[in-house]
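Student: Below are the sequence and a predicted model; questions follow.
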Amino acid sequence: MAQADKTLARAGAALLGVAGALIWAVARTTWVDVEYVDDLSGAGTAAVRGADWSTEAVAVAVLLIAGMAAGFALRRVGRRVVGAIAALASAGVAVPAAQLLVRGADTERAHAILTAGAEQSGAGTAGSGSGSGADTIAQWAEITSATVVPLGPALTLAGAAIGLVGGLLLVFRPAADSPRQNKYEKESVRREKVRSDLEQDPQSGRVLWDAISADIDPTDPAGR
């Protein structure tokens, strides 16, 4: 049972890494294709990336990757906390992707995203972004259509589902702490344990040796 829990906890941490990498990669792809008309430059097309449409996607991806490392490194309680945070973040990043697939792309939002930074960069046409690699259009351009590219949002939902499963595994099956982690116990806790052992079995050779190692007088464990 303990070995099974340990395997599940490791699997949960690994799933967080997979989810984070998938969401991060998909956030760099096109989620919405836009057609617009500009009175000065004429008709054109532009693309809205996932990271621009769902601004939290990259942050959640980084959080999940960090959660993978924490899931392997932390103790039982820490793994549960990380799992809960990762599960909530995964659920949150799924919302904009699901809304985009169900409701379609809002042309007003697409316009706001594509015109952001256009004035600072002097952009008047698509593809002349502000240095971020994102398309921009002029403020006066009119969007005639906004078509969802379903692959990006769908893969984001898949990544969110993987992250949710990984987080829940860490919450409900965090596994017991490894005995080797006992060496990191605080010195005061270790000394208190030695004193307790002395009271219970003062004649034990092992206990006497532990007391000497902890700089405790076996004849006066309370230090009076």
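Tutor: All right, it came through fine.
Student: contacts and neighbour counts: CA atoms only from here.
Tutor: Fine.
Student: buried residues in the helix or strand hosting residue 112?
Tutor: Using DSSP states H and E, the element containing residue 112 is helix 107-115. Residues of helix 107-115 classed as buried under the neighbour-count rule (16 or more other Cα atoms under 10 Å) are 107, 110-111, 113-115.
Student: Would you mind finding the longest helix in the protein?
Tutor: Identified as the longest helix of the chain according to DSSP state H is helix 76-103.
Student: Off-centre distance for that one?
Tutor: What separates the centre of helix 76-103 from the centre of its chain is 8 Å, taken as Cα atoms, centre = their mean, to the nearest Å.
Student: Now distance to residue 121 too, for the buried residues of helix 107-115, in TSV please.
Tutor: Shown next, in TSV, are the buried residues of helix 107-115 (distance: Cα to Cα, whole Å):
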residue	distance to residue 121
107	22
110	18
111	16
113	14
114	12
115	10
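Student: Identify, from the residues you listed, the entry nearest to residue 55.
Tutor: Among the buried residues of helix 107-115, residue 113 lies closest to residue 55 (Cα to Cα), at 10.5 Å.
Student: Take this one as well and set it beside the first:
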Amino acid sequence: MIRVAQLLLMLAAAGLWASSRLTWVQVESFDGLGQPETADLNGATWSTALIPLALLLAAAAVAALAVRGWPLRLLAVLVAAASAGMGYLAISLWVVADVGVRASRLAEAPVADLLGTERHYGGAVVTLLAAVASLLGAVLLMRSAAGRRGDTTRYSRRRAPEPSEPAAALSERMIWDALDEGRDPTDPDNKGR
């Protein structure tokens, strides 16, 4: 389960990196002196958190190998929070009514010179898919942490057999000791002795 979660986190990190390279908003401006200018604002410019979030997911994918128990749960919560942030970044491109003022500031063009803006949703869609993948990865990490706890308690409940118990209940070590001494541990007559 951890391997699948790591794969999802790495795919999400790669998606965020790709999204940071795609154009999110295109700004057209005219200062009255020359030809109209067009500036493409990529994801890294429009949403500066994309690259740090991609690095966070890549680090979380590697850290999942090293942590167990409650640190793995904490890591899963951190990844889930990051996926919520990614979702916010993606959805905000759709929800914001006017991107003109912010786009003109990022393109370093005065608002008075602004002719228009055009939104490109490809980067936002990739970011939203990355958010879903990282959320699934966080769920798998949480389930893996819960499953590992169950495994350790199952093994900790085992006990060594008493010397008076029958040969079927002998521990593996006792069986090998009996074989080393030339006795048959499965023979009911000598009871492994």
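Tutor: All right, it came through fine. Everything numeric in this text was worked out from a predicted model, so none of it was measured.
Student: before we move on, back to that, which two of the buried residues of helix 107-115 of structure 1 have the greatest separation?
Tutor: Pairwise over the buried residues of helix 107-115 of structure 1, using Cα to Cα, the maximum falls at 107 and 115, 12.0 Å.
Student: Just want the most central residue of structure 1.
Tutor: In structure 1, the C-alpha nearest the mean C-alpha coordinate belongs to residue 64, at 2.0 Å (Cα atoms, centre = their mean).
Student: next helix or strand past the longest helix belonging to structure 2?
Tutor: When structure 2 is parsed with DSSP H, its longest helix is helix 122-156. Counting by DSSP H and E, the next helix or strand C-terminal to helix 122-156 of structure 2 is helix 172-180.
Student: Now do the buried residues in that next one.
Tutor: 174-175, 178.
Student: what about residue 63 of structure 1, how many neighbours?
Tutor: 19 (other Cα atoms under 10 Å).
Student: Aligned to it, what sits in structure 2?
Tutor: Applying TM-score structural alignment, one finds that residue 63 of structure 1 aligns to residue 56 in structure 2.
Student: So that match lies in a helix, does it not?
Tutor: Yes - secondary structure assignment places residue 56 of structure 2 in a helix (DSSP: H, G, I helix; E, B strand; the rest coil).
Student: Leaving out chain neighbours, which residue sits closest to residue 61 of structure 1?
Tutor: Closest residue in space to residue 61 of structure 1, ignoring its immediate chain neighbours: residue 20 at 4.0 Å, by Cα to Cα, 6 or more residues apart in numbering.
Student: Which element, helix or strand, includes that neighbour?
Tutor: Going by DSSP H and E, residue 20 of structure 1 is in helix 2-26.
Student: and after that helix, which helix or strand comes next?
Tutor: Sequence-wise, the next helix or strand downstream of helix 2-26 of structure 1 (DSSP H and E) is strand 30-38.
Student: what's that next one aligned against in structure 2?
Tutor: Strand 30-38 of structure 1 covers residues 23-31 of structure 2 once aligned (TM-score structural alignment).
Student: buried set for that stretch?
Tutor: Buried, per 16+ other Cα under 10 Å, within stretch 23-31 of structure 2: 23-30.
Student: hang on, residue 16 of structure 2 packs against residue 128?
Tutor: No - counting by Cα atoms under 8 Å, residue 16 of structure 2 stays clear of residue 128, with 9.2 Å between them.
Student: neighbour count winner among the two?
Tutor: residue 16 (31 against 24).
Student: contacting residues for that one?
Tutor: By Cα atoms under 8 Å, 6 or more residues apart in numbering, the contact list for residue 16 of structure 2 reads 50-51, 53-54, 126-127, 130.
Student: same question, residue 128 of structure 2
Tutor: So residue 128 of structure 2 contacts 86-87, 90-91 (Cα under 8 Å, 6+ apart).
Student: which position in structure 1 aligns with it?
Tutor: Checking TM-score structural alignment: residue 128 of structure 2 goes with residue 157.
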